[in-house]
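Chemist: next input, structure requested:
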Amino acid sequence: MAENNPRGLPLSSDGEGLKRGTRVGEGALREVAAYILDHPIGGHRSSDEVGFAGVPPTVMVRCLYEGFNHPNGNGSKNYKIGSLQMFVKNYGSCEDMGPHAFPVEEVHKISVLDIRLANADRHAGNILIYKEGEEGQFVLVPIDHGYCLPENFEDCTFEWLYWPQARQPFNSETIDYIKSLDAEEDIAILRFYGWELSPECSRTLRISTMLLKKGAERGLMPYDIGSILCRETLKKESKIEEIICKAKDSVLRGTSETAFLESVYEIMDHHLDELSDKIASF
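Modeler: Below you'll find the model as predicted:
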């Protein structure tokens, strides 16, 4: 639905992409953002270090080709700007086999990335598999992040939510990594690399990062936290949408973003405390 799309299909009527809360033409930015924000353990990437979730190196590129679809038919705009991702040798995707063979930590690293970036398109087909080491342990590689960091939480989708590993607790290394995350720093990093997040996308990142941190702090599992972001049905709002709605009702019109977020976090704390108590009672 973007301008000059390869098939010459109609453009988006309102600028929204295939997933609610995303904008046509921003997919490449989101692909690169997922790589930039996939920080290694111990800090921000300073070289070719592999990030915590293992997003392959991804960069913005300009590609020139006379065959690109351009309505004007002139040669002045025969280029496109997009993202280029390093190829990963693999044995296929998670669609090709059941999840029971995947190590818990490998599933958890994907869950941390998806919750934090509010991924609206995490299905088994965009997680690659390869084997590492003499014992051939499976390693999962997340790809296809063009629908992360949306403007709202309406279309958050995590297939791993239904895998048994999602009901296992985070290990200490993962918890320490989650504690180190800082949404304000991430917004500044993306700005440094040329993407000024919209206020809506910035709000999404702040809320999802805080949810992940607060959930992990309480010992909640990926399933517990991820379920708060995902709708049970298309028409029933997710728990995070309900929390945001309550926060909007609790503050005056014109309230600052900081005050609004404080209200969100307060309501979030109350819900997470109730959830923790409920889980502990079983």
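Chemist: use CA for all of it now, contacts and neighbours both
Modeler: Fine.
Chemist: quick one: furthest residue from the center of this protein?
Modeler: Farthest-out residue of the chain from its mean C-alpha position, per C-alpha atoms, centre = their mean: N74, at 37.8 Å.
Chemist: from H123, how far out is it?
Modeler: Counting by C-alpha to C-alpha, to the nearest Å, the gap from N74 to H123 is 39 Å.
Chemist: follow-up on the earlier one: quick one: the residue farthest from the centre of the chain and L64, what's the gap?
Modeler: Distance from N74 to L64, by C-alpha to C-alpha: 13 Å.
Chemist: quick one: the helices in the stretch 51-200 of the chain?
Modeler: Taking DSSP state H, counting those that start in this stretch as the criterion, the stretch 51-200 of the chain contains helices spanning 104-117, 172-180, 183-192, 199-217.
Chemist: give me the helices and strands touching the longest one, please.
Modeler: Meaning helix 199-217. helix 104-117, helix 172-180, helix 183-192, helix 222-229, helix 257-281 (3 or more C-alpha pairs under 8 Å, 6 or more residues apart in numbering; DSSP states H and E).
Chemist: please generate a structure for the following sequence too, so the two can be compared:
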Amino acid sequence: SPFRVRKEKLGSLQRFVEHDGCADDFSPTLFPTLEVQRIAVIDIRLFNTDRHGGNILVQRARGPDGTDEPRSPGLKLIPIDHGFCLPDWECALDSLAAADFEWRYWAQARAPMEAAVLEHIRRIDVHADAARLRADEPAPTASGIPALPPLREGCITTMRIGTRLLQIGAAEALTLGDIADIICEPHPQAEHADLGGAGASVLHGLCRGARSEALLRVLQCGKALSVEQRAVVEEAAFHEALDQRLSAYMRALKRQWTAAAQ
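Modeler: Now for the predicted structure:
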């Protein structure tokens, strides 16, 4: 029709996965611990703000003929819909946005991390992953549609924060549920403005404290640094301070648990 105008739009294409329902359709007690913990790891690394039960597909094991395998040792979980991952960390903090983890309320997240999960976390090279994300700038499309913008540095910082939270938590023998609580639960002293105010999470408060410490480090350098050098110093100081604050908080948390158990 001469009245139809061709329009080009940006969109996404997702691979269809055979499944037997979503997590909301099953009792969480049926899910294998390793399957739950695998999803927990990626959600924490990506600061997923939309991990509800409908975004976890459940797949029963199939026999060679394609029928359900009744003797299967468990169900397979398939995470989908990751459009609300990796928010810019400063935007997430300032808006008091909290990640949403459906699995945080499941027993598997409160169980000790599986050996395979611990090994995976130990082997993560956060610096290499950050460099890979910076390098993955999309090429222009052949049709002339503008390419998607590159990932913002603040989003890459979010990945680094989530990954270090995982690695330090694993080293301190916390469960994935414990680590998720640091992201989601209010800080016990959150009413203080320097920790983000009422409703701010533990992670929010720790990040704000680390950011203040990093800015102080830059100020101590005076005018000897260029703008680029100041940015490098501030970034390094922030991550160093955050690592220290995360470790100190987790150790204090464990001391509280030990005292409460006595």
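Chemist: tabulate the helices and strands packed on helix 199-217 of the first structure (JSON lines), appending mean neighbour count and distance to T58 of the first structure.
Modeler: Converted to JSON lines, these look like this (neighbours: other C-alpha atoms under 10 Å; distance: least, C-alpha to C-alpha, whole Å):
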{"stretch": "helix 104-117", "mean neighbour count": "23", "distance to T58 of the first structure": "15"}
{"stretch": "helix 172-180", "mean neighbour count": "16", "distance to T58 of the first structure": "22"}
{"stretch": "helix 183-192", "mean neighbour count": "15", "distance to T58 of the first structure": "14"}
{"stretch": "helix 222-229", "mean neighbour count": "23", "distance to T58 of the first structure": "26"}
{"stretch": "helix 257-281", "mean neighbour count": "15", "distance to T58 of the first structure": "31"}
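Chemist: how about those helices in a markdown table, adding distance to S202 of the first structure?
Modeler: Below are those laid out as a markdown table (distance: least, C-alpha to C-alpha, whole Å):
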| stretch | distance to S202 of the first structure |
| --- | --- |
| helix 104-117 | 10 |
| helix 172-180 | 18 |
| helix 183-192 | 7 |
| helix 222-229 | 16 |
| helix 257-281 | 11 |
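Chemist: for those helices, which one sits closest to L128 of the first structure?
Modeler: helix 104-117 (11.3 Å; C-alpha to C-alpha).
Chemist: redo the helices of the stretch 51-200 of the first structure as a markdown table? Include distance to V139 of the first structure.
Modeler: Formatted as a markdown table, the helices of the stretch 51-200 of the first structure follow (distance: least, C-alpha to C-alpha, whole Å):
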| stretch | distance to V139 of the first structure |
| --- | --- |
| helix 104-117 | 6 |
| helix 172-180 | 16 |
| helix 183-192 | 26 |
| helix 199-217 | 23 |
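Chemist: quick one: which of those helices is nearest Y79 of the first structure?
Modeler: Closest among the helices of the stretch 51-200 of the first structure, using C-alpha to C-alpha: helix 183-192, at 24.2 Å.
Chemist: how far off helix 199-217 does the closest one point, in degrees?
Modeler: 140 degrees (axes from the mean of the first three to the mean of the last three C-alpha atoms, to 10 degrees).
Chemist: residues in the second structure aligned with helix 183-192 of the first structure?
Modeler: Across the second structure, the stretch matching helix 183-192 of the first structure (TM-score structural alignment) is residues 126-135.
Chemist: and that stretch, how far from the first structure on average?
Modeler: Once fitted to the first structure, stretch 126-135 of the second structure is off its aligned match by 2.3 Å on average (mean C-alpha distance after the TM-score superposition for the first structure).
Chemist: neighbouring contacts of that stretch?
Modeler: If you take C-alpha atoms under 8 Å, 6 or more residues apart in numbering as the criterion, stretch 126-135 of the second structure is touched by P150, L151, E153, I156, M159, R160, T163, R164.
Chemist: most neighbours among these, which one is it?
Modeler: Comparing these on neighbour count, M159 comes out first with 26 neighbours (neighbours: other C-alpha atoms under 10 Å).
Chemist: gap between the alignment partner in the first structure of that residue and F170 of the first structure?
Modeler: In the first structure, M159 of the second structure lines up with L205, judged by TM-score structural alignment. L205 of the first structure sits at a distance of 21 Å from F170 of the first structure (criterion: C-alpha to C-alpha).
Chemist: go on, H108 of the first structure?
Modeler: Remark: distance between H108 of the first structure and F170 of the first structure (C-alpha to C-alpha) = 7 Å.
Chemist: hey, what's in contact with both of these two?
Modeler: P222.
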